[in-house]
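> Let's see this in three dimensions:
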Amino acid sequence: MNADLIRFSPGALLAPVVDWLNANFHPFFDLVTRIIETTLGALETILLILPAYAVIAIVVIFSGLLVNIRVAIVSGIALGFCFFSGLWEASMQTLVLVTVSVCISVIIAFPIGVLAARNRTFEAVIRPMLDVMQTVPPWVYLIPAVMIFSLGRVPAIIATIVYGIPPMLRLTTLAFQQVPKDLLELGQATGASPRSILFKIEIPSATPTLLVGLNQCILLSLAIVVLAGLVGAGGLGAEVTRGLTRMEMGLGLRAGLAIVALAILLDRLSRGALQQRDMTEIQ
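Below you'll find the model as predicted:
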């Protein structure tokens, strides 16, 4: 039997679909591109219009007031490293890209995860999809995004969102499934509404696992942002790519450490803010 007759090529099947989308939904994709570029540009302008030391001071003060002094010190060190390494502008571009991507990923994943925790049939349906999404190499997500949105930051943020959804969704489902049944029964016995049970009982109880999901979402988003430097997304990913292509170990190492600093910054700020919110609600 001829091997060509049984060979399976996903690309051959998907290419006509992508061509059809580009031909029939170009105005929509153009609108999405404009919205994303405008949002990212506005946030970058806000961060870059002030001197670096002013931004660092503001972040440190707000971290100390909203979370605690330890998180404020960590924030100052992380941003200070980005500044003194000479990668401030690239760091702010990456910070904006990752922050927007993570926020959108959480907004999409959280309600789906809650629904999956409440409906085992729905969970069984989406589980294979999540398995595939987490198994596929991250750079594969860039291929259809680039084919639809061309090069730049838009395909990078689309691919980052898609890659960040599965861990947050899985751990959201797990977090709500682990909420003690006696707490739910107590809330129902006291006549609390489903909304009150969700915000007063389930979310506070699920917070530790939700924080793990948020942490994974941040780390994976930063990982694919580095790969996004290959498609012209800019930021620290572009600096890592430049260091690789020019064989400049110093540049690649500095950019890599700056990515680690941003990961620590986002993790500590998000973790501290959520824990403070829960403590406030309990009090």
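> switch to C-alpha atoms for all contacts and neighbour counts from now on
OK.
> Make sure Tyr163 is actually in contact with Leu220.
Yes - the criterion here is CA atoms under 8 Å, and Tyr163 meets it with Leu220 at 7.2 Å.
> got the contact list for the residue nearest to the spatial centre of the chain?
What sits nearest the mean C-alpha location of the chain, by CA atoms, centre = their mean, is Val102, with 2.6 Å. Contacts for Val102 were tallied using CA atoms under 8 Å, 6 or more residues apart in numbering; they are 161, 164, 217-218, 221.
> repeat for Leu43
Contacts of Leu43 were listed using CA under 8 Å, 6+ apart, and they are Val96.
> Just the element for it, please.
helix 26-49 (DSSP states H and E).
> Neighbour count: Tyr163 and Leu220, which is higher?
Tyr163 (27 against 21; other CA atoms under 10 Å).
> State the distance from that one to Asp182.
To Asp182, Tyr163 is 35 Å away according to CA to CA, to the nearest Å.
> With Ile49 instead?
52 Å.
> and if you look at Thr121?
Applying CA to CA, the value for Thr121 to Asp182 is 23 Å.
> now do Gly76
From Gly76 over to Asp182 (counting by CA to CA), the distance is 43 Å.
> So these two - more neighbours on which side?
Just comparing Gly76 and Asp182: by other CA under 10 Å the higher neighbour count belongs to Gly76, 22 against 9.
> name the element that one belongs to?
helix 69-84.
> pull the longest helix from the protein.
When the chain is parsed with DSSP state H, its longest helix is helix 249-282.
> all helices for this structure, in order.
For the chain, the helices defined by DSSP H occupy 3-6, 10-24, 26-49, 52-66, 69-84, 88-118, 120-135, 142-149, 153-177, 181-189, 194-197, 203-228, 235-245, 249-282.
> how many neighbours does Trp200 have?
Wrong residue type there; residue 200 is Lys, not Trp. 16.
> And this one, please, so the two structures can be compared:
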Amino acid sequence: MSDAAMKLPRVPVGEWFDSLVTWCTDNLAWLFDGIGSAIEASVDGLTSVLTVLPPLGLTLVLAVIALVLSGWKLGLFTILGFALVDSMELWESAMDSLALVLVSAVVSTVVAIPIGIAAARSDVVSRIVRPVLDFMQTMPAFVYLIPAIFFFSIGSVPGVVATVIFAMPPGVRLTELGIRGVDPEMVEAGEAFGTPPGRILTRIQIPLAMPSIMAGVNQLIMLSLSMVVIAGMVGAGGLGGEVLEGINRVDVAKGFEGGIAVVVLAIYLDRLTGALGEGPSMLRALFTRRRAAATVPVAVASAAGTSN
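Next comes the predicted model:
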């Protein structure tokens, strides 16, 4: 038997996907226009907010937030890191990238957490969602840009859409993992007291799963930052555009400076979201002092009662 007879017929998966994209472009243009307008308005609005204050003013605001939530180390890093970004004349590009990452992270979180909760509460949903998440995580990020350009043209919108798709899976997985990892006895105790399922979810499961959920949000933000350079390829601008320009010109200095600015943003957002999972640093310290102060009189009274 010849090799031609043994060869399997080609399955035109790419052509089918191309036909689907064409159909969506022709019939759902109104939907994509609405989504694109909302994303563009969000990114532009947040960029305007971030650039209202001068670099020094916003740096101090970000440092105070870091000081309250994480501690003096992150506060000091914020001042030094963002001062370095400003000294490299990359402040506006950094704020553009920060706005893009924050919008992408918010959209991803709003979509990922409900899906994770549904997957944790239903095995059927979990079995359906899991292969979809595998597909989203393993597909090369560049591939997402092709339909995104078709649907939303060039600019920040396709960058945000591709970033949301690429960054969402960890948020779904860790939310499901956190809720499924809650001690069943805690849930059974709530059910024994007649607590409705909705309150068990909001009062028991989600609070106990919050460290895992926040770890998912942290990973989601980190993946969003990793897409900054790729988003620059479709005209999203920001630090991705700076790095891409350095690559095109083989300008090592420009590319390295853009990469350093991305690292500063990544460290700041990583430490900040990590601190949110534990609770604000200053509030933790205040709570510990009050609890210690309240414990001393009780201990003294207990000792006095024992001596008597």
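> how about the nearest residue to the alignment partner in the first structure of Val64 of the second structure, chain neighbours excluded?
The pairwise alignment with the first structure assigns Val64 of the second structure to Ile61, based on TM-score structural alignment. Spatial nearest neighbour of Ile61 of the first structure, excluding adjacent residues (CA to CA, 6 or more residues apart in numbering): Ala72 at 6.9 Å.
> So the one you found is in contact with Leu66, correct?
No - at 9.4 Å, Ala72 of the first structure and Leu66 do not qualify as touching, with contact defined as CA under 8 Å.
> Have a look at these two and say which one is more surrounded.
Higher neighbour count among Ala72 of the first structure and Leu66: Ala72, with 24 against 16, using other CA under 10 Å.
> any idea how far the more buried one is from Val32 of the first structure?
36 Å.
> Equivalent analysis for Leu274 of the first structure, please.
On the measure of CA to CA, Leu274 of the first structure and Val32 of the first structure end up 30 Å apart.
> Neighbour count for the two, which is higher?
Neighbour totals were compared for Leu274 of the first structure and Val32, and Leu274 leads with 17 against 14 (other CA under 10 Å).
> so what corresponds to the more buried one in the second structure?
Using TM-score structural alignment as the criterion, Leu274 of the first structure maps onto Gly277 of the second structure.
> Next up, the contacts around its match.
In this structure, Gly277 of the second structure makes contact with 210-211, 214-215, judged by CA under 8 Å, 6+ apart.
> How about the contacts made by Leu276 of the second structure?
Applying CA under 8 Å, 6+ apart, the residues contacting Leu276 of the second structure are 69, 214.
> and the match of Val64 of the second structure, how many neighbours?
There are 18 residues near Ile61 of the first structure, going by other CA under 10 Å.
> Hmm, it is touching Ile73, no?
No - using CA under 8 Å, Ile61 of the first structure makes no contact with Ile73, being 9.6 Å away.
> how much space between Ile65 of the second structure and Ser87 of the second structure?
Distance from Ile65 of the second structure to Ser87 of the second structure, counting by CA to CA: 22 Å.
> quick one, which of these two is more surrounded?
Remark: of Ile65 of the second structure and Ser87, Ile65 carries more neighbours, 17 against 10, as counted by other CA under 10 Å.
> separation between the more buried one and Pro170 of the second structure?
Counting by CA to CA, the gap from Ile65 of the second structure to Pro170 of the second structure is 26 Å.
> and what of Ser108 of the second structure?
Applying CA to CA to Ser108 of the second structure and Pro170 of the second structure gives a distance of 10 Å.
> got any residues that touch both of the two?
Common contacts of Ser108 of the second structure and Pro170 (CA under 8 Å, 6+ apart): Leu220.
> What is the burial count for Ile126 of the first structure?
13.
> Taking helix 10-24 as reference, get the angle to the helix holding Leu43 of the first structure.
Helix 26-49 of the first structure and helix 10-24 are oriented at 90 degrees to each other (axes from the mean of the first three to the mean of the last three CA atoms, to 10 degrees).
> residues in the second structure matched by helix 26-49 of the first structure, start to end?
Mapped onto the second structure using TM-score structural alignment, helix 26-49 of the first structure spans residues 29-52.
> Going by neighbour count, list what's buried in that stretch.
With burial defined by 16 or more other CA atoms under 10 Å, the residues of stretch 29-52 of the second structure counted as buried are 32, 35-36, 39-40, 42-43, 46-47, 50-51.
> next one: stretch 185-204 of the first structure
Result for stretch 185-204 of the first structure [16+ other CA under 10 Å]: buried residues 187, 197-198, 200-204.
> tell me which of these is nearest to Val96 of the first structure?
Ile203 (26.8 Å; CA to CA).
> Give the aligned equivalent of the closest one in the second structure.
Matched by TM-score structural alignment, Ile203 of the first structure corresponds to Ile206 in the second structure.
> For Leu276 of the second structure, see how far away that match is.
15 Å.
> Which residue of the second structure sits opposite Leu265 of the first structure in the alignment?
Counting by TM-score structural alignment, Leu265 of the first structure corresponds to Tyr268 in the second structure.
> Surely its match touches Thr78?
Yes - counting by CA under 8 Å, Thr78 is a contact partner of Tyr268 of the second structure at 6.8 Å.
> the more surrounded of the two?
Thr78 (25 against 20).
> Who are the contact partners of the more buried one?
The contact partners of Thr78 of the second structure, taken as CA under 8 Å, 6+ apart, are 59, 62-63, 66, 268.
> For those, which entry has the maximal number of neighbours?
Busiest of the contacts of Thr78 of the second structure [other CA under 10 Å] is Ala66, holding 26 neighbours.
> Once you drop chain neighbours, what's closest to that residue?
Setting aside the residues directly before and after it, Ala66 of the second structure is nearest to Gly75 in space (CA to CA, 6+ apart), at 5.0 Å.
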